[in-house]
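Undergrad: Test case, fold it:
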Amino acid sequence: MNAASPEDRLWHVQDVSAFLGVPVETLYRWRKYGSGPPGARVGRFLRYDPAKVRAWVRDREAA
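TA: Just a heads-up that it's a prediction; the model follows:
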């Protein structure tokens, strides 16, 4: 089995929290109200595609 390269790895909630500089609780609150970066459940875990998180940030900068 091939391990995913670091560029292909999905981010954990803690990774997104560190990248955006917001508490983990804020990410969960944003998700609840549909206003945060898009995330997906992988089993029982919440994961984020780094490219989508970066695109979400770019969209906020343009607004």
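Undergrad: From now on I want contacts and neighbour counts done on CA atoms only, so please keep to that.
TA: Noted.
Undergrad: what comes into contact with stretch 30-37?
TA: With Cα atoms under 8 Å, 6 or more residues apart in numbering as the test, stretch 30-37 has contacts from 27, 38-39, 52-53, 56-57.
Undergrad: do that again at 6 Å, thanks
TA: 53, 56 (Cα atoms under 6 Å, 6 or more residues apart in numbering).
Undergrad: Buried residues in that stretch, which are they?
TA: 36-37 (16 or more other Cα atoms under 10 Å).
Undergrad: end to end, how far does that stretch reach?
TA: Counting by Cα to Cα, to the nearest Å, you get 8 Å between the two ends of stretch 30-37.
Undergrad: next up, for comparison:
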Amino acid sequence: MNIRVKEAATYLGLSKSTLDKLRCFGGGPRYFKLGRAVVYSTDDLDAWMSDRICTDTWATANDNQQTKRAAA
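TA: This next block holds a predicted model:
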């Protein structure tokens, strides 16, 4: 199923503003445009959420620090 930005934000439990920022600056779910309308597939939203499943907050924070150090 395909849904627009406001519905997608609700589906993800995010604000529309957060989803807009993720789309503009990167890191958000895949989307496509139909004219001026931004549309998300619920399958892509589910996949994006699945990629963010964490079991340990320390491991996630630690991995992010290692990535930042490697990029520097």
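Undergrad: burial measure for the aligned partner of Ser17 of structure 1 in structure 2, as a count.
TA: Mapped onto structure 2 by TM-score structural alignment, Ser17 of structure 1 lines up with Ala9. Ala9 of structure 2 has 19 neighbours, counted by other Cα atoms under 10 Å.
Undergrad: any idea how far the strand or helix carrying Ala9 of structure 2 is from the chain center?
TA: For Ala9 of structure 2, the host element (DSSP states H and E) is helix 5-12. Here helix 5-12 of structure 2 shows a centroid-to-chain-centroid distance of 11 Å under the convention Cα atoms, centre = their mean, to the nearest Å.
Undergrad: Then stretch 29-40 of structure 2?
TA: With Cα atoms, centre = their mean, you get 14 Å for stretch 29-40 of structure 2.
Undergrad: Where in structure 1 does it fall?
TA: Going by TM-score structural alignment: stretch 29-40 of structure 2 matches residues 37-48.
Undergrad: returning to what we had before: report the buried residues of the helix holding Ala9 of structure 2.
TA: Buried residues in helix 5-12 of structure 2, defined by neighbour count with 16+ other Cα under 10 Å: 5-9.
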